[in-house]
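Chemist: Quick check, what structure comes out for this input:
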Amino acid sequence: MLDYFVSAAVTMLVVLDPPGLAPIFLAVTSGLSTEERRRVAWRSSIIALGILAMFGAIGAPLLAALGITLPAFRIAGGLLLFAISFEMVFGRRTERKSENAEAMMREHHLHHLSVFPLAIPLMAGPGAITAMMLLAGEAKGDPTRLAGLFVITALVVAACLAVYLAAERMNRLLGVTGNAILTRLLGVVLTALAVQFVMDGIRAAFLTG
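Modeler: Alright, predicted model coming up:
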C-alpha cells in the first residue's frame, strides 16, 4: 500500500508540476490586481480538485458511456490550450480586457479565467485526468487506497495554489515590460505544449486503433 501511495504522489506531482505553473499563471492573469489574482487562484484550484476527484471516482465509466476515448480527450485539451496560447502570443487577451472594462464584464472574465485555461486544461488537463483514472483503477476499489489518492491529489492541488499565491511576488519583480515579454514567450511554449497534446492523442489513437 505504501508503494501505491508513493507512486500516486510522484505521478500527480510530475503531471501537475506546481513549480512550472507559476510563470504560466502570471502570463494568463496579466493585468489583474493582487486581489483578483488571489480569487482566480482559489477558484481555479477548487475547480481543478473537483474535476480530478470526479474523474477519479467515475471518469472511466463516464467516458466509456459517452463513447469518448482518452486520445480524443487529449486532442480536445490540446486544441483548447492552443486557442489561449494564440491569444497570449498576439496580445489579444490584453486588448479584450481593455474593451471589457465594466465591473460585471470583468467579474465574468475572472470566472471564465478560473475555469479556462487554469483549471482546465493546465491543472486538470488530459494528462492529470488520465493519471487520476489510472491510479483509481489500480486501487481496485480499496476504500483506503482511494481515500489516500484523493488526499494526495488535494495536497498536490494545494501546492499549486501556494505557487499561484506566491507568483505575485514574481510579478512585482518583472514589472510591466517583463510581464509583456514573459506572456509572449510563454504563449509560444503553451503553443508547443498544445501541439504536443494533439500529437500524443493522435499517436495513441493510431496505436489503440
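Chemist: From now on I want contacts and neighbour counts done on CA atoms only, so please keep to that.
Modeler: Will do.
Chemist: So which bits of stretch 195-205 are buried?
Modeler: Within stretch 195-205, the residues scored as buried using 16 or more other Cα atoms under 10 Å are 195, 197, 198, 199, 200, 201, 202, 204, 205.
Chemist: Can you lay out those residues as CSV showing distance to residue 57 and secondary structure?
Modeler: Below are the buried residues of stretch 195-205 laid out as CSV (distance: Cα to Cα, whole Å; DSSP: H, G, I helix; E, B strand; the rest coil):
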residue, distance to residue 57, secondary structure
195, 29, helix
197, 24, helix
198, 26, helix
199, 28, helix
200, 25, helix
201, 23, helix
202, 26, helix
204, 23, helix
205, 24, helix
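Chemist: For the comparison step, fold the sequence that follows:
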Amino acid sequence: MNLNLREIASATMILFAVIDIIGSIPIIISLRNKVGHIQSEKATIVASCIMIAFLFIGEEILKLIGIDVNSFAVAGAFVIFFLALEMILGIALYRDDVPESASIVPIAFPLIAGAGTMTALLALRAEFHVENIIIAIILNTIFVYIVLKSSKIIERFLGKNGINIIRKVFGVILMAIAVKLFTSNINELFQ
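Modeler: Below is the predicted model of the structure:
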C-alpha cells in the first residue's frame, strides 16, 4: 500500500475542482424543480463506480487506440485549463443542455463523472498511486452526496454571489493544476 496524505489531498482537491459540484448547484436545483426528486444515492454510487472503473480500464482503452498516458494527460491539461477558464470568467465554452428528467444519466454522467473528470483521473494516474486516487474519489463522492441531499440549503446559505466566488477560487486552483499537469507531462513526451 502506498498511502500518502499529500497525494490524497492533492487528488481530492483536483477532483473537487473538476467535478465542480458547488458550481453545479444551479443545475441540480433546476433539475429538482423540473422533476421533483433527485436520486442522490443512486447518482453518487453510479458516478463513483464509473470513475473507479475508468481509473483501471481507461489506460487499457487508450492503449487499444494507441495513445499513451502522458499524451492523454497533456490533452487533459488543455481540457482542465478550459474548464478553469469557464469557472473564472463565468462563461460557458461547452455545456450540455439541462436534461428533461433527473436520473442516473444527467447527474452521475455527465454532471459528476463527465469528460473533465475522466481526463483528470487518467492524468492523476500518471502522477499518483491508484489507492490514493480511489480514496480521493470516495471522499469526493461523499461530498457530492451531501451537496445533492442539501442543495437547497446550500443555495440559501451561500447565495448567488457566494457560489460565484467559490467557482472563481476553484477556477484559479484548477488553472494552476492544468499548467503543472502540462509541464510535467510534456517533458515526458520529448524524452
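Chemist: And the TM-score between these chains?
Modeler: Remark: TM-score between the superposed chains equals 0.60 [TM-score structural alignment, normalised by the length of structure 2]; 179 aligned residues with a Cα RMSD of 4.5 Å.
Chemist: Any idea how many residues pack against residue 145 of structure 2?
Modeler: Residues within reach of residue 145 of structure 2, counting by other Cα atoms under 10 Å, total 20.
Chemist: Correction: the previous question concerned residue 160 of structure 2.
Modeler: By other Cα under 10 Å, neighbour count at residue 160 of structure 2 equals 11.
Chemist: before we move on, what about residue 73 of structure 2?
Modeler: Other residues lying near residue 73 of structure 2 total 27 when counted by other Cα under 10 Å.
Chemist: Please apply the same query to the one 3 residues further on.
Modeler: Here the neighbour count serves as a burial measure; for residue 76 of structure 2 (other Cα under 10 Å) it reads 25.
Chemist: To which residue of structure 1 is it aligned?
Modeler: Structural correspondence for residue 76 of structure 2 with respect to structure 1 (TM-score structural alignment): residue 74.
Chemist: In terms of helices and strands, where is that match?
Modeler: Here residue 74 of structure 1 sits within helix 70-90, counting by DSSP states H and E.
Chemist: Which of the residues in that helix are classified as buried?
Modeler: Across helix 70-90 of structure 1, burial judged by 16+ other Cα under 10 Å covers 70-79, 81-82, 84-89.
Chemist: Helices of structure 2, start to end?
Modeler: With DSSP state H applied, structure 2 shows helices at 5-19, 25-35, 40-64, 69-89, 104-106, 115-127, 130-149, 151-189, listed in chain order.
Chemist: I'd like those helices written out as a markdown table, with distance to residue 98 of structure 2 added.
Modeler: Shown next, in a markdown table, are the helices of structure 2 (distance: least, Cα to Cα, whole Å):
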| stretch | distance to residue 98 of structure 2 |
| --- | --- |
| helix 5-19 | 16 |
| helix 25-35 | 7 |
| helix 40-64 | 16 |
| helix 69-89 | 17 |
| helix 104-106 | 8 |
| helix 115-127 | 16 |
| helix 130-149 | 16 |
| helix 151-189 | 17 |
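Chemist: shouldn't residue 123 of structure 2 be in contact with residue 73?
Modeler: Yes. Applying Cα atoms under 8 Å as the test, residue 123 of structure 2 and residue 73 come out as touching, 4.5 Å apart.
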